[in-house]
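**Student:** Can you look at this prediction? I've put the sequence above it.
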Amino acid sequence: MPPNNSLPPKENALFKRILRCYEHKQYKNGLKFAKQILSNPKFAEHGETLAMKGLTLNCLGRKDEAYEYVRRGLRNDLKSPVCWHVYGLLQRSDKKYDEAIKCYRNALKWEKENIQILRDLSLLQIQMRDLEGYKDTRYQLFTLRPTQRASWIGFAMSYHLLGDYEMANSILDAFRTNQMKGPYDYEHSELLLYQNMVLAESGQYERALQHLNKFQSQINDKLSVKETSGEYYLKLKRFLEAEIVYEDLLKRNPENVMYYQKLIEAKQLTDPDEKVTFYDAYKKEFTKAIAPRRLQLTDAGPAVFSGLVDEYLRHGLHKGIPPLFVDLRSLYIDQSKSDAIEKLILQYIENLTSKGTFSSDPGEEKQPASALLWAYYYAAQHFDYKKDTDRALHYIDAAIEHTPTLIELFIVKGRIYKHAGDPVSAYQWVEEAQAMDTADRYVNSKCARYMLRAGHIKRAEDMCAKFTREGVPATENLNEMQCMWFQTEAAAAYQRLHQWGEALKKAHEVDRHFSEIMEDQFDFHSYCMRKMTLRSYVGLLRLEDVLRSHTFYFRCAKVAIQVYLRLYTQPLQDVPQTTEPDTENLAPSELKKLRNKQRKAKRKAEQESALAAQVQVKREQHHKARQQQEQGDPEAPQLDELIPDKLARAEDPLEQALKFLQPLRTLAADRIDTHLMAFEIYFRKGRPLLMLQSLKRAWGLDAEHPHMHDCLVRFRGWLDDNSDGLNDHVAAVIAKETDPMFGGRSAVQLSQQYLAGAGARAQQCALWAARAHRRLLPHAHAAALAAATALHYPDTTIQGCVEVLESLRDGDFGPCEKETAAYMDACHAKFPYALAFKPPQPLELPNHDDVPLKLKDLAINN
């Protein structure tokens, strides 16, 4: 390795110009200056110049050359902090944060007090949640730059995130007293609120309250001061003062539900009648407020509920409030309240139809014609919720006949069909609503969602294309916008259609969105401390820590795991090569038909190829435009293209499934499905201890879960079959830990007891128990089949019957064609609108791939 030769003045000036060009994003000029230095034979191998040339090339997108120059520069000058820093920047641009941290640490070995390297290191450490390392780095920055605000804030925050609240508060106190001088502004206000949050999280509510009262004149967010002080008074059981605070807040916003709940807590009201009286007082004080009237219904007893809900319903129907049913739906958990509402709604419809009033009392004011419409609308949703499809359709049809131009009516009718098990009619009615207002993005999105659930993915994409960027395929634009509701629904739709590769592609796209969101937080680490939005910043960090617990990720992970498990059990077969048809023995007329068919197929293939080429050109132009917009930043690493066929033919489907599972085991451990999916993977991998761990966690959440029972039976059987191959210590651990679950019972005994117990009470339990019983005792075919296909269970649903039907068709109960047909007939009688139980229609519908399907194209059973 040649020694580190410092550059002479002329070349040193050129090197400084390279640095300035990099900072000002003048990359081509920077390359010219680097060439001038490197063209001199004396400095052709100057390490720092080579490294800066590599960094500049990286910003121009020439990544391979960039790595080559940076590594070459590093080999020529291993003691240069510049070379190590540049190498770290290169690794950071590729999201290799751990490697970048190592490079920064090596750079600091040769220049311990380099502020820029320390700042970059601290950003990576907080990104990777290396909180101890972050604290050490912030301490170094604090000692080197004690007069800078960011040094104090970052140092205090490092202790806060580590849970050392006292030290964090001491640093903030010292900073506030020594560095912060008036006049006080928004940033000072945010600092005080952040310090108050630190005190509250330490559990010192009295001290936090004193701090808040002392500095409230310097805090701009007066609402936050009041809400926070009220919370502290409640925690300190100073109820009288809390009562004063929340009464004042209610005068400010009488529609805030939380204020009423907190005020009830402050007044220590526990009796429902006392709460009803409490709301009565605020109904009189805030005559136009809806919140006290609605909250009163939740606590009202049977004696007063009818009168109160009568008043509430009349107001909503008179005003024409569309979400009235959604507002009251939570009351339906109480059957008596549901019955009272039904009685009132039917009474309203009868009186409005005959007299135009809500009741038959003489002298009552006439209601507008729209009151009857909204009563029909409410009744349709009410009976749909109660699964009375016929009555729901009756009332929604009456509403449509009354006012055939109201979009909400068609959406509700579509929802009724959806709940009745007819997704095709459901999306047709929602599409009719969409046609009435093509500029409404909500209805457009709702229609696309219903199309996906009906399996019409192409139509859903065309529907979304009305609001996506022109010239770019709708799916690409939705992916770019991280439209995860569409992608999770599309993944589930592809799974139902057995298009495994497409389902996996959508799941991987959603997974990448979450990775991008994690990476995007990098930009906020320095920004939030500079702008003093410290409370929001801490909230962001905590959100990112549990990001993959979000419902969207759970759904896509579940689809991906289920698909990978199926592909492991039933791998895709290679598509056989098509052979040329035998044309020698064909009659002339048949040969002519065949030739015409081949020509049509060829033309169609050419058209599809041309269309695909156009789409590819537009895609490349779009990506090029995006890169030009982002030019100046180090290019992000190019992700592999997601090819459905390649995803569906993964060499290690179980390992791919584990990648989706791992975040769930940490962040969604409270969901039993997480551990059941884990068991399914580890069962196929033959990992007994991991199977045991998954079962224990699932057992702790719900010991009676039907899938849990099936896993337990299979694990018991696996242990019986593999007892000789287990290590003695492993066998001892398993025996000890499974004793509470097995209770000394064999797999057959477990199955029999579960089938006789939970399996006799619930449809899902019966199905899982019957499948396990049939698997263990093939001769008990009739008993298992009878238990699975029974329809007397109180929780029998359309989806549950569909699962039973799929199980019958999959052969879980052996050959049973007659039983399957009989079960379909019984389900059709119970759920007459559900498409899954109707015989296939002989009528062939026209191809609507390019033309939206209208109601006239397909008869709808009303």
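**Tutor:** Perfect, thanks for sending it. Numbers count the residues shown, from 1 in each chain.
**Student:** C-alpha only now, for contacts and for neighbours.
**Tutor:** Will do.
**Student:** any idea whether Thr357 is helix, strand or coil?
**Tutor:** coil (DSSP: H, G, I helix; E, B strand; the rest coil).
**Student:** ok, the closest residue to it other than its chain neighbours to Asn351 distance?
**Tutor:** Leaving out its chain neighbours, the residue that sits closest to Thr357 by CA to CA, 6 or more residues apart in numbering is Lys366, at 5.1 Å. Here Lys366 is placed at a distance of 11 Å from Asn351 (CA to CA, to the nearest Å).
**Student:** Could you name every residue contacting both of the two?
**Tutor:** Common neighbours of Lys366 and Asn351 (criterion: CA atoms under 8 Å, 6 or more residues apart in numbering): Thr357.
**Student:** Compare neighbour counts for these two and give me the winner.
**Tutor:** Taking other CA atoms under 10 Å, Lys366 and Asn351 do not tie; Asn351 has more neighbours (17 against 12).
**Student:** And that one, how far from Asp136?
**Tutor:** If you go by CA to CA, the gap between Asn351 and Asp136 works out to 76 Å.
**Student:** surely Gln218 meets Tyr184?
**Tutor:** Yes - the pair Gln218 / Tyr184 is scored as a contact, 6.4 Å apart, by CA atoms under 8 Å.
**Student:** Helix, strand or coil: sort out Arg638 for me.
**Tutor:** Careful, residue 638 is Gln and not Arg. coil.
**Student:** Any idea how many residues pack against it?
**Tutor:** 7.
**Student:** also this one, for the comparison:
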Amino acid sequence: MMAQSQSQAQQQQLLSHKDGSLFRQVVRHFENKQYKKGLKAAEQILRKNPNHADTQAMKALIIGNQGHSQEAFALAKTALNNNMRSHVCWHVYGLLYRSEKNFEESIKAYKFALRLEPESVPIQRDLAHLQIQMRDYEGYIASRKNMLQQKPGFRQNWTALAIANHLAGNYEAAENVLTTYEDTLKSKPSRADLEHWEAVLYKNKIIAESGDLDKALEHLDAVGNKVADVLAVLEMRADYLLRLGRKDEAEAAYAALLDRNPENSAYYEGYIKAKDLVDAPPAELKKVLDSLAAKYPKADLPRRKPLDFLSGDAFREAADAYLMRMLPKGIPSTFANIKHLYTDPSKRDIVQDLAEGYASSNASQANGTSESGDKKDQFQSSVLYFLAQHYNYKHSRDLDKAMFYAEKCIALDPKSVDFLAVKARTFKHQGDFAAAAEAMEAARALDEKDRAINTKAAKYHLRNDQNEKALETASKFTQNKTVGGPLGDLVDMQAISYLTEDGQSYLRQRKLGLALKRFHQILNVFDLWQDDQFDFHSFSLRKGMIRAYVDMLRWEDNLRAHPFFSRMAISACQAYIALYDNPDLVHGPIPALNGQTNHTDLSPAERKKALKKAKREQEKMEKAEAEKKAALKAAKPTPKADQEDGKKEDTDPFGKKLLETKDPLQDALKFLNPLLQFSPSLVDAQVVGFEIYSRRGKWLLATKSLLQLKALDPSHANIAKYSARIESALSANDVDARIKTIVQQELNKTLQ
């Protein structure tokens, strides 16, 4: 009886020839992201076969990609109930879990699908991609071995298995995989076979990383003349020779590289190491660099590099020669090239003395020649611009002098964007953000086609908390056609710097909803960058760009160590701390009453009045935004293409849902955990870490942040205050005795 019912169920899953063809169309429409067409075809099949599990699963996958995840999971479960033995249903179930970033459940579903259909290439591929995404190297090795056994003639499978072993640290196994494939080739690859020679260079990289540099060099010498990437071969060979101590050969190798590119600082460092001049007297090292400067008369590096190690009169002479080479030409980057020297006060003072000397004399006296009027004016303006930047810089700041020289620059050339920009920077450092924004806007107006100055102007408006003006400025370089207008464009373009400045501006204004909205948008961008790896797991193998792919994976492992993330995460934590300390901010910034900015000191009646005013302002802002959106819709209807791609209007543009969280400190951990994991050396990261952990009553973690803060900055102003807070908490009876003991021991040991 049971066998009969199973047979009937299987018959119900069979489609007619016409419906089978229609089902294949559903799959194609999904792969081409034509979701409406795919949904229409799936529903056409289900009208005739309402319980066809594979079609239900594909329909679930389509509506899941349209953003309806709950309905998608419900339909996928229905499909599984209709046919538990369908590998398609289990595969779709895994894809849905992957879209929700529940990778563990996704892997379980993929593995169950493989039990039903062990030779399914799409399922094996998706499982392998998920394993490398999660850095499950052992699982990835197993999956790639299975794929290789099924298709041993497919080169990508050999390469992928080598990558799996390489990333897992199995260097010998990775090398053997690539060697085995090379031995199977019946004819020698031509020089035009880029995929093969890229794999050969990757094999050489594996040998070098295993530590066998002699073998790596021998292999490189054997294959190097056949590889199309000549520069990579030259760089690898020079590096191997230097690390092996073969200095004469390394010197010749780096000399050849310098002939190709005399502006690469790494080549100079390698050349100097090869000549054993790292600890040589400065005069001897300068002699070598002077010979290189004579050999490469247009190169800047051999003339600038001596400034790093010379001192005293020798430095003055070299700095004078360098500045007198750059300033008469009016090169704007002159100051940027040498400002790193200012960490040494003596060098900073010498540069300042030289530049002041140029400014106090005319150009012909400065360089000992008679110059034409135009060249004299160019030299004079370059010197004044240099001094304006010099006195703006943090290690040599004198803002009165900076403004004096900026004004003199503008007097010489009132239409110079650079001169107005340095004046704006001076206002910013003086704390006058309104004047800074006005000056930078004037600079932008001089060249409206310059994206760089447009970006600067928008940034300065944000520093002045002119969010609407900043968006209007930035919109001059956006399409303004997507859902959400200019801001939607900036989010789509992943303009991290703008979104960060915008969020920090709203944080200063205590508009926490908008601040958190921006910070979460940036968090989503970083998540998207991490998810983008999925596209490259197959693309890089298909194109044969293996070394770049491995470098990308290693870069992704430290993605959140980037300053863009840490700066945003610290601000997001500060916003959540403010929301926790002052829940009334959920209604918007609380206006000051009777001169009191701290509304906790207000009487109940005054507090009620302040909250009412805040709510009224919030409603007014929301109404204005709604009217603006309605006007935008009327003027520019949303294109159908955007709707097809699943782009929807943001239903929470002011971040109200983020503000309505019941546990702000728990939400802050989304930012704090990766911040402390990847940027533990940042003082501000440890500060917000202590503030959040102490409020959550996690005294061990709070103590850890305090100890890290003490190690990073022993004189930090908050150390005594934080220590007192911990002592106060330990004196309470609600802290576990074991925690008290550990914390007290650490504090006594470290903070004494």
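**Tutor:** Thanks, I have the structure now. As the structure is a prediction and not an experimental result, all values here were calculated from the model.
**Student:** Any chance you could compute the TM-score here?
**Tutor:** The TM-score (TM-score structural alignment, normalised by the length of the second structure) is 0.87; 704 aligned residues with a CA RMSD of 2.9 Å.
**Student:** Tell me which residue is most central in the first structure.
**Tutor:** The residue lying closest to the centre of the first structure (CA atoms, centre = their mean) is Phe552, at 2.0 Å.
**Student:** Would you agree that residue is in contact with Gln487?
**Tutor:** No - the criterion here is CA under 8 Å, and Phe552 of the first structure misses it with Gln487 at 9.2 Å.
**Student:** between Gln218 and Tyr184 of the first structure, which one's more packed in?
**Tutor:** Gln218 (18 against 13).
**Student:** Show me what the more buried one lines up with in the second structure.
**Tutor:** In the second structure, Gln218 of the first structure lines up with Lys226, judged by TM-score structural alignment.
**Student:** out of everything not next to it in sequence, what's closest to its match?
**Tutor:** That would be Arg191: by CA to CA, 6+ apart, it lies 5.9 Å from Lys226 of the second structure.
**Student:** Over to Gln34 of the second structure?
**Tutor:** Glu644 is the one closest to Gln34 of the second structure (CA to CA, 6+ apart), at 7.3 Å.
**Student:** what number of residues lie near that neighbour?
**Tutor:** 14.
**Student:** list the contacts for it?
**Tutor:** So Glu644 of the second structure contacts Gln34, Tyr35, Lys36 (CA under 8 Å, 6+ apart).
**Student:** which one among those gets closest to Thr750 of the second structure?
**Tutor:** Tyr35 (60.9 Å; CA to CA).
**Student:** what about that closest one, distance to Val688 of the second structure?
**Tutor:** 44 Å.
**Student:** swap in Asn454 of the second structure?
**Tutor:** 33 Å.
**Student:** rewinding a little: next, show the common contact partners of Phe552 and Gln487 of the first structure.
**Tutor:** Contacts common to Phe552 of the first structure and Gln487, judged by CA under 8 Å, 6+ apart, are Val510.
**Student:** doesn't Ser354 make contact with the residue nearest to Thr357 of the first structure?
**Tutor:** No - counting by CA under 8 Å, Lys366 of the first structure stays clear of Ser354, with 11.4 Å between them.
**Student:** mind checking what Lys79 of the first structure lines up with in the second structure?
**Tutor:** Under TM-score structural alignment, Lys79 of the first structure pairs with Arg85 in the second structure.
**Student:** sec struct for that match, please.
**Tutor:** Applying three-state DSSP: Arg85 of the second structure is coil.
**Student:** and it, what is it in contact with?
**Tutor:** Leu116.
**Student:** measure it to Gln13 of the second structure for me?
**Tutor:** 11 Å.
**Student:** Leu96 of the second structure now?
**Tutor:** From Leu96 of the second structure to Gln13 of the second structure the distance is 22 Å (CA to CA).
**Student:** Am I right that Asn204 of the second structure is in contact with Ala222?
**Tutor:** No - under the criterion of CA under 8 Å, Asn204 of the second structure is not in contact with Ala222, lying 10.8 Å apart.
**Student:** between the two, who's got more neighbours?
**Tutor:** Taking other CA under 10 Å, Asn204 of the second structure and Ala222 do not tie; Asn204 has more neighbours (23 against 10).
**Student:** what residue of the first structure matches up with the more buried one?
**Tutor:** Aligned partner of Asn204 of the second structure by TM-score structural alignment: Asn196.
**Student:** Can you tell me the SS state at its match?
**Tutor:** Under three-state DSSP, Asn196 of the first structure comes out as helix.
**Student:** Just list the residues touching it, thanks.
**Tutor:** Ala208, His211, Leu212.
**Student:** and if you look at Gly153 of the second structure?
**Tutor:** No contacts exist for Gly153 of the second structure under CA under 8 Å, 6+ apart.
**Student:** ok, now how distant is the equivalent of it over in the first structure from Arg138 of the first structure?
**Tutor:** Aligned counterpart of Gly153 of the second structure in the first structure: Thr147 (TM-score structural alignment). Distance, Thr147 of the first structure to Arg138 of the first structure, by CA to CA: 14 Å.
**Student:** Lys466 of the first structure - that's part of a helix, no?
**Tutor:** Yes - under three-state DSSP, Lys466 of the first structure falls within a helix.
**Student:** Tell me which stretches of the stretch 351-500 of the first structure form helices.
**Tutor:** For the stretch 351-500 of the first structure, applying DSSP state H, counting those that start in this stretch gives helices covering 370-385, 389-402, 407-419, 423-436, 441-453, 457-464, 474-480, 484-496, 500-520.
**Student:** and the angle from the fifth one to helix 484-496?
**Tutor:** Right, the one you point to is helix 441-453 of the first structure. 20 degrees (axes from the mean of the first three to the mean of the last three CA atoms, to 10 degrees).
**Student:** corresponding residues in the second structure for helix 441-453 of the first structure?
**Tutor:** Taking TM-score structural alignment, helix 441-453 of the first structure hits residues 451-463 over in the second structure.
**Student:** For that stretch, give me every contacting residue.
**Tutor:** So stretch 451-463 of the second structure is contacted by 433-434, 436-437, 440-441, 443-444, 447-448, 467, 469-471, 473-474, 477, 498, 501-502, 505 (CA under 8 Å, 6+ apart).
**Student:** One more pass at 6 Å, please.
**Tutor:** Applying CA atoms under 6 Å, 6 or more residues apart in numbering, the contact partners of stretch 451-463 of the second structure are Ala437, Met440, Glu441, Arg444, Ala470, Thr473, Ala474.
**Student:** And the first one, how far from Ser505 of the second structure?
**Tutor:** The reference is to Ala437 of the second structure. For Ala437 of the second structure, the distance to Ser505 of the second structure - CA to CA - is 14 Å.
**Student:** neighbour-wise, which of the two wins?
**Tutor:** More crowded of Ala437 of the second structure and Ser505, by other CA under 10 Å: Ala437, with 28 against 22.
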